[in-house]
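> Attaching a predicted model along with its sequence, questions to come.
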Amino acid sequence: MKNVSVLDFLTQLAANNSKEWMDANRTWYEEVKQAHLDNVAEILAGLSRYQPQFSDLRPKDCVFRQNRDIRFSANKLPYKTNMAAYFAIGGKKSVGPGYYLHLQPGASFVGGGIYMPDAETLKKIRQEIDYSGKELESILTAPQFRDFFGDMEGEKLKTSPRDYDKDHPFIGYLKYKSFIVSRPISDGDIQSGKTVVLALAAFENMRPFFNFLERAVSAPEDEAFLL
């Protein structure tokens, strides 16, 4: 990464979240944005070595706009106080799983999975868990994976989902409405230029989880058992 501190910029942006401040610091923002894009390009290159599907993506397919959509929000601050990238086959708007990088002073992390999928996608994931729950359990409980990420995260139903018995052997997984794992990154590691290395290490550990979700989402409905 270039000698540009993303975190320093975001700290100042959080304290001065206005168009006037951004206009006065546009050159600084452009330098930080380019440094972020450079990191994303390196991560894409690393991912493509083992998952060639990522080779067609460009950095701009993965990063998010700094401007907030304030049309329907009570919070009228114009800019996000983080920089992030979502690496998904097909780009950041894909309904499939992805790897995620979040940069924010004191709250940076790497993660991935699927956050709040639509009803059809959620149905496919639950169908795959129904057929192959043992495989998902093996992925999530593998010592290396669990030591790195901890437990799977995500909002859960309080009762069993429709069409699944409360005594289903994998009802704990079937109750999830999001399927996410994550690991924090310290400010020090980011400031010392370790963002790309740490992100790629996390995404490599996450690959079996990603592949499980990708297979679930890609399978024709009611045919996941054929895979």
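Ah, there it is.

> CA only for contacts and neighbour counts going forward, please
OK.

> Would you map the strands across this structure?
Listed in chain order, the strands of the chain (DSSP state E) span 83-88, 98-103, 109-114, 179-184.

> quick one, the third one and strand 83-88 angle?
This means strand 109-114. Strand 109-114 and strand 83-88 meet at an angle of 40 degrees, taking axes from the mean of the first three to the mean of the last three Cα atoms, to 10 degrees as the criterion.

> What helices and strands are in contact with strand 109-114?
In terms of contacts (3 or more Cα pairs under 8 Å, 6 or more residues apart in numbering; DSSP states H and E), strand 109-114 is packed against strand 98-103, strand 179-184, helix 195-218.

> Check the spacing between Leu226 and Glu214 real quick.
15 Å (Cα to Cα, to the nearest Å).

> what about those two, which has more around it?
Between Leu226 and Glu214, counted using other Cα atoms under 10 Å, the more crowded position is Glu214 (20 against 8).

> pretty sure that one is touching Gly96, no?
Yes - Glu214 lies in contact with Gly96 (Cα atoms under 8 Å); the separation is 6.2 Å.

> what about stretch 88-101, how long is it end to end?
Terminal-residue distance, stretch 88-101 (Cα to Cα): 12 Å.

> okay, pairing it with this:
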Amino acid sequence: MIQVPESSLSFLKALIENNNRVWFEEHKNEFKEEEQKLKIFYNSVLEDLNENDSIEKMKIFRIYRDVRFSKDKTPYKNHRGVSFSRTTENLRGGYYLRISPGESMMAGGFFQPNSADLMRIRKEFETDDTEIREIIANDNFKSFFGKLEGDEVKSAPRGFDKNHAAIDLIRKKSFIVSRKFTDKEVLALNFREKLKESYLALRPFFDYMSDVLTTDINGVSVLER
């Protein structure tokens, strides 16, 4: 059974306590070894996702932080992250996994969609929010993720009525969900299965959003134009 090795969490715990370039260079080989171990796990997650979905790309995020505009000048991330992008012409959305001591999580959805996609989503909610409400109110959805998350504008986007019944959805700039895991859960043999179940629980949301983003407001496909 492929699982997250305890040594990977141990390395990240040590990095949190020694987040500097001297320490990291001294432990560079250890870092590379743990990266290879985690990559095996990531590929197993990719394999699981492709059983019920179509993944175009897996991206492993670099451990080096961009500190140019940050007050926090620590050079390395204290987590390892990987994303899985769906085949984008017909399927939209992406899956995410973060391994971090005490802060591991999976997530998925639509993070800061481009302006055209964002407008299309907002117009759909403005026209009819019945289906999205049913999806996010579903007991299975709530048991995994709780609620739909995402940064929001303070009032209403330009051109939208701040008193609209769906303004709580229209205000969002991202449409994402997440589920947190303890270190014990991450290291358990069934963690891969828990991730598989979590990502599968996203499908009704993804299927709906993909339908929205591949049609115009009248429901006509934009892929055939």
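Received it, and whenever you're ready, just let me know what you need. Predicted, not measured: the structure shown is a model, and the values here were computed from it.

> picking up where we left off before, and Gly111 of the first structure, which of the helices and strands packed on strand 109-114 of the first structure is closest to it?
Between Gly111 of the first structure and those, the shortest separation by Cα to Cα is 3.8 Å, and it involves strand 179-184.

> What span of the second structure is that closest one aligned with?
Mapped onto the second structure using TM-score structural alignment, strand 179-184 of the first structure covers residues 175-180.

> Quick check: the aligned partner of Tyr29 of the first structure in the second structure vs Phe175 of the second structure, distance?
Alignment note: Tyr29 of the first structure maps to Phe31 in the second structure; criterion TM-score structural alignment. Per Cα to Cα, Phe31 of the second structure is found 33 Å from Phe175 of the second structure.

> So what does Ser18 of the first structure match up with in the second structure?
So, by TM-score structural alignment, Ser18 of the first structure is matched to Asn20.

> wait, isn't that match in contact with Lys73?
No - judged on Cα under 8 Å, Asn20 of the second structure makes no contact with Lys73 at a distance of 9.6 Å.

> Around whatever residue of the second structure lines up with Pro117 of the first structure, count how many other residues there are.
Correspondence of Pro117 of the first structure to the second structure, assessed by TM-score structural alignment: Pro113. Here the number of neighbours of Pro113 of the second structure (other Cα under 10 Å) works out to 15.

> Against Glu124 of the second structure, how distant is Pro113 of the second structure?
Counting by Cα to Cα - Pro113 of the second structure and Glu124 of the second structure are separated by 15 Å.

> quick one on the thing from earlier: quick one, what contacts the nearest residue to the match of Tyr29 of the first structure once chain neighbours are set aside?
Distances taken as Cα to Cα, 6 or more residues apart in numbering place Phe11 nearest to Phe31 of the second structure, at 7.4 Å, with adjacent residues excluded. Neighbour list for Phe11 of the second structure: 30-31, 34 [criterion: Cα atoms under 8 Å, 6 or more residues apart in numbering].

> Phe11 of the second structure -> the first structure?
Checking with TM-score structural alignment, Phe11 of the second structure has Phe9 as its match.

> Check Ile132 of the second structure too.
In the first structure, Ile132 of the second structure lands on Leu136 (TM-score structural alignment).

> My read is that its match contacts Ile129, right?
Yes - with contact taken as Cα under 8 Å, Leu136 of the first structure and Ile129 are classed as touching, separated by 7.1 Å.

> Between these two, point out the one with more neighbours.
Legend: neighbour count by other Cα under 10 Å for Leu136 of the first structure and Ile129, higher for Ile129 (22 against 18).

> check contacts around that one.
So Ile129 of the first structure contacts 136, 170, 173-174 (Cα under 8 Å, 6+ apart).

> Give me the distance between the match of Phe11 of the second structure and Trp21 of the first structure.
12 Å.

> which residues sit in contact with the residue nearest the centre of the first structure?
Among the residues of the first structure, Tyr100 comes closest to the average C-alpha position under Cα atoms, centre = their mean, at 2.6 Å. Residues near Tyr100 of the first structure by Cα under 8 Å, 6+ apart: 84-87, 110-112.

> As CSV, the strands of the first structure with distance to Gly154 of the first structure would be great.
Output for these, formatted as CSV (distance: least, Cα to Cα, whole Å):
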stretch, distance to Gly154 of the first structure
strand 83-88, 17
strand 98-103, 15
strand 109-114, 9
strand 179-184, 6
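
> Return the member of the contacts of Ile129 of the first structure nearest to Gln191 of the first structure.
Nearest to Gln191 of the first structure among those, with distances taken as Cα to Cα, is Leu136, at 35.1 Å.

> count of residues packed around Asp211 of the second structure?
Neighbours around Asp211 of the second structure, by other Cα under 10 Å: 16.

> Please tell me how far the aligned partner of it in the first structure sits from Gly133 of the first structure.
Asp211 of the second structure maps onto Arg215 in the first structure when the alignment is built from TM-score structural alignment. Distance, Arg215 of the first structure to Gly133 of the first structure, using Cα to Cα: 13 Å.

> returning to that earlier point: most neighbours of all the contacts of Ile129 of the first structure, which one?
Going by other Cα under 10 Å, Leu174 tops the contacts of Ile129 of the first structure with 25 neighbours.

> how close does that one get to Tyr99 of the first structure?
Applying Cα to Cα to Leu174 of the first structure and Tyr99 of the first structure gives a distance of 22 Å.

> Kindly report the same for Asn25 of the first structure.
30 Å.

> Looking at those two, which has the bigger crowd around it?
Tyr99 (28 against 13).

> Report how many residues lie close to the counterpart of Ser48 of the first structure in the second structure.
Mapped onto the second structure by TM-score structural alignment, Ser48 of the first structure lines up with Asn50. Residues within reach of Asn50 of the second structure, counting by other Cα under 10 Å, total 13.

> The counterpart of Thr81 of the first structure in the second structure and Ser143 of the second structure, how far apart?
Using TM-score structural alignment, the partner of Thr81 of the first structure in the second structure is Asn78. For Asn78 of the second structure, the distance to Ser143 of the second structure (Cα to Cα) stands at 28 Å.
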